[in-house]
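# After the sequence you'll find the predicted model.
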Amino acid sequence: MSARRWAAGLGGATVLALTAGCGMLGIGGGGDDDKSDEERLVEMLNESARLESEIAAAENRIVQNCLEEAGHTVHEPGYFENYEPEEVKSLTYSYPHESFILPAEEAAEFGFGGWTNSEEGMEDPATEEYYEAQEAKWEEEEGGGEEYVEPDYTEWEALTPEEQYAWYVAYQGEEYVEQNYGTEAEYASMYSEEEMVEELTEEEAAALEEEAAAEEEGEIDVEAPEAYEEPKPGGCQLEMIEALYGEPRQVESTYEMDGETYTDKYWEYRPENPTYGGEEDGEDMWANIEAEYAAEMGDKQAEYIDCITGRGYEGWEFNEYNTLPTWEFFYELYYQNVSDDERDMWMDTDSETVVPPMPEDAGDSYEEWKAYEIQMAVDFAECGDEVGFADPSEKAYDKANIDVYLEIEQDVYAWQDDMRDAIAKAQELLDK
């Protein structure tokens, strides 16, 4: 799911409150002809989030009951945290242009904020002012949200390592636990009062340094990453899955790295919410939204590029997300003179994003780069006003979201019915 997208709440509600089997307003069931497409689709998203919260709570409760029947009455709190989904009011969380066209006042004071991620910027007193201003802006626009409360681990930490390990095995099965935590002895050793890591001798340390240097020079081939295969769920988790959904399904995820293709394997059991936008049958709803928006905004994007090019910013192009690679550019700008090791530490050096060449007039010091960034933010904002970019951008993006959500609306209502059936089945199990 794109970073700009609303995401449904994944956690469970504190109390399982079953819903009546009524359909949502609109095409999915019943009807309200007075509602716009967007209003109906927003209601659909909120209903999906609520149902997902309820089924997650039900799953957790079934697993907890299973564990307690086996004698495990103290649970690892992080596994059963409950989240209430936040109600959304729009299909669109933010707009593509907001990442490169900033409010004029913000642009003039802080630029894009890229300087805060540089080595010198982390020591700059103005960095704290920048983050305070960003937090205040977020609270004003989004209401701030509730502060996260860390779960109470007191009872869990009072268990012995052997008791904790036994809980993990009862929850997810031995194969899964061994892959993630090692054997019981290895897990217990992490919590031993004895010294866990022995100090290296001078000879051992020197040997490790030589090996690292050889790797860097290419004398030692670094092993390619192995494809990951997730163990099949076991224990109480598998019992819950089989009771609500039947057998879990193994799925594959293929990706490329350094010219090689890798296939990871995972297990799924709960039907996926169609609004997550995963690629299916060659279709990716998020890519479709971006494509429709790009088709509508092509002329305006060209005008905008002409404007910033006329102000001396050459080589900029819109990417597949209809934004400009400003952050990638600033990483290149602020880390252009550091060693390869430092670049690997601070930058995504494997990124295929192409950024404009470093401008000669940007200077060669942190202060000059920061000044360049601020002026760039001002110029980018002024070009936004000059070509009238924001208003058509918002309209085009809203329309693209509505069009694509309409295409999956029937699938979402069908998924909601499946979740209501699963919730009803869960309630029957919990009532026994």
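Thanks, I have it.

# contacts, neighbours, all on C-alpha from now
Will do.

# Pretty sure residue 255 sits in a strand.
Yes. The assignment for residue 255 by DSSP: H, G, I helix; E, B strand; the rest coil puts it in a strand.

# ok, structure two:
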Amino acid sequence: MPGAPGMQGAPGGPGTPAGPGTPGWSGPYGGEAPPRREKRGPGWGATIAIALIAALLGGGAAFGGSYALSALGGEDSRKVADQTIETPDWTEVAKQTSQSVVSIQVGTNGQVQGLGSGSIYDDQGHVITNNHVVAPADTPSGEIAVTMKNGGTMKAEIVGRDPSTDIAVIKLDQVPKDAGPLPVGDSKKMKVGDPVMALGNPLGLADSVTTGIVSALDRPVSTENIGEDATSQEKEMTITNAIQTDAAINPGNSGGPLVDGDGSFIGVNTAAASLSQAGEGGQSGSIGIGFAIPASQAVMIADQLISSGKALHPFLGITLTDGQINSGGTTRGSAKVQSVQSGSPADKAGFKDGDDIVSVAGTKVNNAIALRALVRAQPTNSSVDFTVIRGGQEQTLKTTLELK
């Protein structure tokens, strides 16, 4: 998913996400309620298929650091005693978090390929960003330059990237002394309507923030992403169980953090929807429908990349297609099982060919992509409930997913 769109000028880069009336847009569907409440799944059997708005500014576009404003300079610190996560003091949140946000410039053969964003993850100099932001630098002539809040620039190397989730980790060649990691929040506790802030480098304008709310949860979003072999520019499908927000996400925001009212990291800005396709080589702006990879998934992938350079994902062991079921005169979508891999978690749970899966861990499912997105968001150390329709009867199958 194009990071909240990275901006890209190189041929073959991610394009602007499709909007209604354009190829790749499947239409709106209802949001999810938070954990411990009755959940509603995406409605109308639709999954948003979004072509990335790559967060890469191409060619001669100026790097955003020169545009940054210093509006906060010289102000006295604000008291935040009355601030809560529901009624945040955004000025204070921006001040607390902005030191941890970086601008990323990617180049090959001495030419700028694009810009994106990232956030400091630990005290070792690791930075979380999007795969589509840094993948062009994963070539013999590729290089990455990172600009800090204070204007200092340093080089960085790719530690690992995971195209299937669009998460990547880079490491700064110097650990910054005046900037630390963002505190990691619990993205699974977010509710529709919670206030959020997106930080990053939109259109090369470094140190930018936008605010909004969580518009929906568990939104299945699929995009194309640069695969394992960055040199060949082969594309790989990315499927995300995303946080949807109306905080403006524009080209260049890709990889930057989404934070809650306490300034805690709860997501990685990664894509945005657009009403119409941009012109050749163009990028569309925000229409208030942006997507972030939940921090719970981003951290799980980042920890693996830091440890081994590779990432494994929750695995069920079935092949799927979109299905439909009829109940009480009403037709609704499902994820229909086509085959079950022998010895897999699905096999052990008793899944059978032809089963219609309609719910995962209490969240409704109405197509195959929605199921894949939800499976990737599940834990692998505890049992997960799957509701299936078999022979017109509803039943619950339980299994513990594996990493693969």
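Thanks, I have the structure now. Keep in mind that what you see is a predicted model, and the values were worked out from it rather than measured.

# What does the TM-score come to for these two?
In this superposition the chains share a TM-score of 0.24, using TM-score structural alignment, normalised by the length of structure 2; 168 aligned residues with a CA RMSD of 7.6 Å.

# and residue 154 of structure 1, how many residues sit next to it?
Per other CA atoms under 10 Å, the neighbour tally for residue 154 of structure 1 reads 9.

# how close does it sit to residue 427 of structure 1?
The spacing between residue 154 of structure 1 and residue 427 of structure 1, counted by CA to CA, to the nearest Å, is 30 Å.

# do the same with residue 110 of structure 1
Distance from residue 110 of structure 1 to residue 427 of structure 1, by CA to CA: 53 Å.

# Kindly report the same for residue 68 of structure 1.
According to CA to CA, residue 68 of structure 1 and residue 427 of structure 1 sit 18 Å apart.

# Show me which of these two is the more surrounded one.
Legend: neighbour count by other CA under 10 Å for residue 68 of structure 1 and residue 427, higher for residue 427 (17 against 13).

# separation between the more buried one and residue 235 of structure 1?
According to CA to CA, residue 427 of structure 1 and residue 235 of structure 1 sit 21 Å apart.

# Repeat that for residue 260 of structure 1.
Counting by CA to CA - residue 260 of structure 1 and residue 235 of structure 1 are separated by 35 Å.

# These two: who's more crowded?
Neighbour count, other CA under 10 Å: between residue 260 of structure 1 and residue 235, residue 235 has more, with 19 against 9.

# how far away is that one from residue 166 of structure 1?
11 Å.

# do residue 211 of structure 1 as well
39 Å.

# can you check residue 50 of structure 1 too?
With CA to CA as the criterion, residue 50 of structure 1 and residue 166 of structure 1 are 33 Å apart.

# same deal with residue 342 of structure 1?
For residue 342 of structure 1, the distance to residue 166 of structure 1 - CA to CA - is 42 Å.

# same check, this time on residue 402 of structure 1
Taken as CA to CA, the span from residue 402 of structure 1 to residue 166 of structure 1 is 49 Å.

# Those two: which is more packed in?
residue 402 (19 against 16).

# does that one sit in a helix, a strand or a coil?
helix.

# For the helix or strand containing residue 428 of structure 1, name the packing helices and strands.
According to DSSP states H and E, residue 428 of structure 1 maps onto helix 390-431. Packed against helix 390-431 of structure 1 by the contact rule (3 or more CA pairs under 8 Å, 6 or more residues apart in numbering; DSSP states H and E) you find helix 37-69, helix 235-244, helix 285-310.

# Let me know which of the ones you listed is tucked in deepest.
Per residue and on average, the most neighbours among those fall to helix 37-69, with a mean of 21 (mean count of other CA atoms under 10 Å).
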